[in-house]
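> My questions concern the predicted model and sequence given below.
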Amino acid sequence: MSDQLFSDFAPMDKNAWAKQAQKELKEKFGSATSWDVGSGLRFNSYATYEDLDAEKVAAMQQCQKKVPGWLNVPELEFSHPLQTNLALKNALENGADAALINLGHNALSQCEFPKLLHGIRLTDTPIYFQTSENPEDLFSHISKNASYYLKGGIAFDPVADWMRYGKSFETRIESVAAVLTRTKNMREFRPVMVETHVYHNNGADPVQELAFTTAATVTYMDHLTDAGISPLGAFNRMLFSVSIGTQYLTEIAKLRAFRFLLRNISRAYALPDELSNPFIQAQTSSFYSSTAAPFTNMIRASSEAMSGTIGGCNALTVSGYVANAASPNDLSGRVARNLSSVLYHESAFGTVADPAAGSYLLEKMSIDLAEQSWSLFLDIEEKGGLVECFERGFIKEELGRSLTQKIQTSQNKGIMVGVNKFTEPGEDTDLLIKNPPQTESPFLSHDKSLSECFKSRPASL
């Protein structure tokens, strides 16, 4: 039987495949068989065993997640302590494993944590709190009536906040170090977030996104170890939060490449591989969401969530299809929460730790993306590190160039339903302003969607 099988399906080399693809795709051959990722990196849509370096593949696979599955972590907007408590309990009773509560700009005293967390055991259920308040103050509030061991953490990135608004990050990192000291036995409580969102939502391509976030990780490692925190304690207690975009295969490779980059960092600090366990939260992108045709966001979120889970995230946060609206509704949140459950239970994505392993194409994409990102990271380090590069304008210039390319691609040939095509009547999707006024602000603009870029983003940040 095996001889017959192989005679029916003889091996095909790349040249034979290209000829067949060109015959079938005709004029679409060029655009369908390769695509630009950015930063000089281009992916082909077909790879063979001969394209791979066995040692590099083994190294990529070795640093991937070893335990199947992920946490379903919906995001909840804080409104009132009792109302948010009811929403939290409802989510946990209907598929959520944890929760991310966005406290917004509310003062910690207004949150009334005993009411907010009534009936929730932080020993059993990880709850992440998103706020720009002092981390040590927040921990004091949430631990006051809790047990000795807490799960969850603080979903706040002081360095990213500094890039957006110019608020000093040094004192906040000192506060993070204080919380790390107070919680040294709470291995599942993560008091600081390292996010890609600030770069992703300002137009970063995947190479930039990974390189800048890797540089941010080193920034935190240096500050926290200088404050007396052990390198292993600092590394394993970070919450790495990654925006997942619409380029399905690229985003899978991005997450796998990120784990490879983090392995390089942990080894640079002489941490044992078997003890270094970065915790990665994948979050569906708000940059590619449509404000004019919100139901298309469900389709985009499905693709993004699949990329996140196949790429090996530890936690998944799916944004609702009207998450960008002024008042997200209950159905939007329910669909988002159920999407993670369907992928886990019905699609069986939660049964394999590294579903992408062994795919020639995804292995090559992961390796190429990691190598290109590492090269840019080293360039940042040679220039003095992330903080120095941001203060000199390097980060902003890089993001501005990438954002302009994204908008021009969307104008010329890239169709996104509800963003630049098939929008609602009266929706303004004017093309990019040719000669925008220049801003003297050194800080990054607030996070926006791509559709908003057509109306308000300048050609350079």
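All right, it came through fine.

> C-alpha from now on. contacts and neighbour counts both.
Noted.

> Where do the helices of the stretch 351-461 of the chain begin and end?
Along the stretch 351-461 of the chain, counting by DSSP state H, counting those that start in this stretch, helices occupy 360-382, 386-391, 394-412, 450-456.

> Just tell me which of those ends up closest to Ala216.
With C-alpha to C-alpha as the criterion, Ala216 lies closest to helix 386-391 of those, at 6.4 Å.

> Which neighbouring elements make contact with the closest one?
If you count contacts as 3 or more C-alpha pairs under 8 Å, 6 or more residues apart in numbering; DSSP states H and E, helix 386-391 packs onto helix 206-226.

> Now do the helix it packs on: which elements does it pack against?
Against helix 206-226 (3+ C-alpha pairs under 8 Å, 6+ apart) you get strand 34-38, helix 170-182, strand 192-195, helix 197-200, helix 231-236, helix 248-268, helix 360-382, helix 386-391.

> can you redo the ones you listed as a markdown table with distance to Gly119?
Shown next, in a markdown table, are the helices and strands packed on helix 206-226 (distance: least, C-alpha to C-alpha, whole Å):
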| stretch | distance to Gly119 |
| --- | --- |
| strand 34-38 | 47 |
| helix 170-182 | 24 |
| strand 192-195 | 25 |
| helix 197-200 | 32 |
| helix 231-236 | 28 |
| helix 248-268 | 35 |
| helix 360-382 | 43 |
| helix 386-391 | 42 |
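
> To Asp157, which of those lies closest?
strand 192-195 (4.8 Å).

> what about the closest one, distance to the chain center?
11 Å (C-alpha atoms, centre = their mean, to the nearest Å).

> what do you get for stretch 67-75?
Centroid separation for stretch 67-75 versus its chain: 14 Å, with C-alpha atoms, centre = their mean.

> And for stretch 8-17?
Counting by C-alpha atoms, centre = their mean, stretch 8-17 comes out at 37 Å from the chain centroid.

> In this structure Glu174 contacts Gly228, no?
No. With contact defined as C-alpha atoms under 8 Å, Glu174 does not count as touching Gly228 (10.3 Å).

> nearest to Leu138, of the helices of the stretch 351-461 of the chain?
Minimum separation from Leu138 across these (C-alpha to C-alpha) falls at helix 386-391, 25.9 Å.

> ok, back up a step: so which of the helices of the stretch 351-461 of the chain comes closest to Leu100?
helix 450-456 (24.3 Å).

> Against that first model, consider the following:
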Amino acid sequence: MFEEFKPVSKVEWLARIGEDLKGRPLSELVAGFGEVSLSPFHHADDRGGRLPVVLPLTRSWEIGEDIEVSDDFIKTNRRLLRALEGGVNAPRLILNKNIAYSSLAIILEGVEPDRVSLQFYLTHRKANPGSLLAHFHKFVLLHRIDVKNIRAGLDWSPGAVVGPADVANLFERVGQSGMEIRLPTVNGLHFFSDKKPVVELERVVSLGERFLHRYATEKYPPAFINKHLQFSVAVGKNYFLNIAKLRALRLLWANVMKAYGMGGPMPPVAVHFAEGEQTDDPHTNMIAATTQAMSAVTGGADRLTVLPADAYSGEVSGFSRRIARNVQHILQLESHFDQVADPVAGSYFVEKLTRVLCEKAWAAFIEN
């Protein structure tokens, strides 16, 4: 079929573009992405004979939802069950204080942790992830659940007093439990910046590499830590930049793994919406959420949490939570975004943006 179409050279395209612009220079259409500027015109000749880079991205992704744990544990349980019934398979429980086993048992009543990917996030300075891990393990055992089927994640605030010895103890407990628990999390949410995407990427990669150094011991070498890591990053409203940043993160971390002589897959990447990006119009936010979600999964998110349209108000309704879930259901079940791995591979523009972000971020990483 391709033989029927005559190849069009870069010179011919530029000539046609010049006619359409009627004398205006193409440079006026250069797109700015923070520290990066790109021409809107890209041609196969610019590739220098290189083939498209198809990243080993996850086809499907987990559907997340943030659930803040209140003092009313029964109410929290109802909200959690409602989320699961609505199709969420990776809920994140946000705890602002340490809780007892009895409280966790109430929160997880009716939940089958071997069928979902439970995520726990401790936000307070005196966070005790070891205690929470012990409570969760006890819950699994008391409910006669096969520990080999447990996939979960444990994260804590960057301000929490959790040192290398504490993390080593967590690794020990996870190993003894037989459960698959992702920890620690390379939390890059607070690095988000559409104005400085290169700086954002450099900081996320630097934090991850620092974890390999900080938590490594003779018993738990960097390769072990990398196997248990997960990343958490944010996306804004710039569609193409979101895609390119997520693709660039994978390439950058692949370089780190290569430098450490590590094989295996890239740690999973959880994607959230950046704080402060919503307007005070829920309908506008609802529409924006669809393209933000599309860019996140196109870029290769392993887990995605869509921010409800009225989250800016501080009072999230059940309706907006349901719409946030359904955005992902539509992308999976109707639009089939989960059927193609790295769908933008071969896009000259996105690949160029990905490559430039990688080059600049890696140079900054090496320098720092």
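All right, it came through fine. In this text, all values refer to a predicted model and were calculated from it rather than measured experimentally.

> Include mean neighbour count and distance to Thr48 of structure 1 when you put the helices of the stretch 351-461 of structure 1 into CSV, please.
Shown next, in CSV, are the helices of the stretch 351-461 of structure 1 (neighbours: other C-alpha atoms under 10 Å; distance: least, C-alpha to C-alpha, whole Å):
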stretch, mean neighbour count, distance to Thr48 of structure 1
helix 360-382, 21, 6
helix 386-391, 17, 37
helix 394-412, 18, 29
helix 450-456, 20, 35
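
> I'd like those helices as CSV, with distance to Met60 of structure 1 appended.
Shown next, in CSV, are those (distance: least, C-alpha to C-alpha, whole Å):
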stretch, distance to Met60 of structure 1
helix 360-382, 7
helix 386-391, 25
helix 394-412, 27
helix 450-456, 32
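
> Please say which of Glu174 and Gly228 of structure 1 ends up with more neighbours.
Glu174 (18 against 12; other C-alpha atoms under 10 Å).

> tell me the contacts of the more buried one?
By C-alpha atoms under 8 Å, 6 or more residues apart in numbering, Glu174 of structure 1 lies in contact with Leu224, Ala227.

> how about 10 Å then?
By C-alpha atoms under 10 Å, 6 or more residues apart in numbering, Glu174 of structure 1 lies in contact with Asn134, Pro135, Glu136, Leu180, His223, Leu224, Asp226, Ala227.

> For my notes, confirm the third one occurs in a helix.
Yes. Membership of Glu136 of structure 1 in a helix is supported by DSSP: H, G, I helix; E, B strand; the rest coil.

> gap between it and Arg182 of structure 1?
Glu136 of structure 1 is 9 Å from Arg182 of structure 1, where distance means C-alpha to C-alpha, to the nearest Å.

> One more: the first one?
Using C-alpha to C-alpha, one gets 15 Å for the distance from Asn134 of structure 1 to Arg182 of structure 1.

> what residue of structure 1 matches up with Leu170 of structure 2?
Residue correspondence to structure 1 (TM-score structural alignment): Leu170 of structure 2 is matched to Val179.

> and that match, how far is that from Ile154 of structure 1?
Distance, Val179 of structure 1 to Ile154 of structure 1, by C-alpha to C-alpha: 10 Å.

> list residues touching both of those two?
With C-alpha under 10 Å, 6+ apart, Val179 of structure 1 and Ile154 have common neighbours Pro135, Leu138, Phe139, Phe189, Arg190, Pro191, Val192.

> got a winner among those residues for most neighbours?
Pro191 (29 neighbours).

> Map that residue onto structure 2.
In structure 2, Pro191 of structure 1 lands on Leu183 (TM-score structural alignment).

> how close does its match sit to Leu246 of structure 2?
Distance of Leu183 of structure 2 to Leu246 of structure 2, given as C-alpha to C-alpha: 20 Å.

> quick check: stretch 293-302 of structure 2 aligns to which part of structure 1?
Going by TM-score structural alignment, stretch 293-302 of structure 2 sits over residues 305-314 in structure 1.

> how far out from the middle of the chain is the matching stretch?
10 Å.

> Now do it: distance from first to last residue.
End-to-end distance for stretch 305-314 of structure 1, by C-alpha to C-alpha: 12 Å.

> What's the local residue count around the equivalent of Ile225 of structure 2 over in structure 1?
With TM-score structural alignment as the criterion, Ile225 of structure 2 lines up with Ala234 in structure 1. For Ala234 of structure 1, the neighbour count with other C-alpha under 10 Å is 24.

> By how much does the one helix or strand Ser31 of structure 1 maps to deviate from structure 2 on average?
Using DSSP states H and E, the element containing Ser31 of structure 1 is helix 29-33. Superposed on structure 2, helix 29-33 of structure 1 shows a mean distance to its aligned partners of 6.2 Å (mean C-alpha distance after the TM-score superposition for structure 1).

> what helices or strands is that helix leaning on?
For helix 29-33 of structure 1, the packing partners by 3 or more C-alpha pairs under 10 Å, 6 or more residues apart in numbering; DSSP states H and E come out as helix 14-25, strand 41-44.

> closest one to Leu275 of structure 1 among the ones you listed?
Closest among those, using C-alpha to C-alpha: strand 41-44, at 32.5 Å.

> hmm, who's touching the closest one?
Contact with strand 41-44 of structure 1 is made by 32-37, 206-207, 249-250, 361, 364-365, 368-369, 372-373, as judged by C-alpha under 10 Å, 6+ apart.

> Sounds good, over and out.
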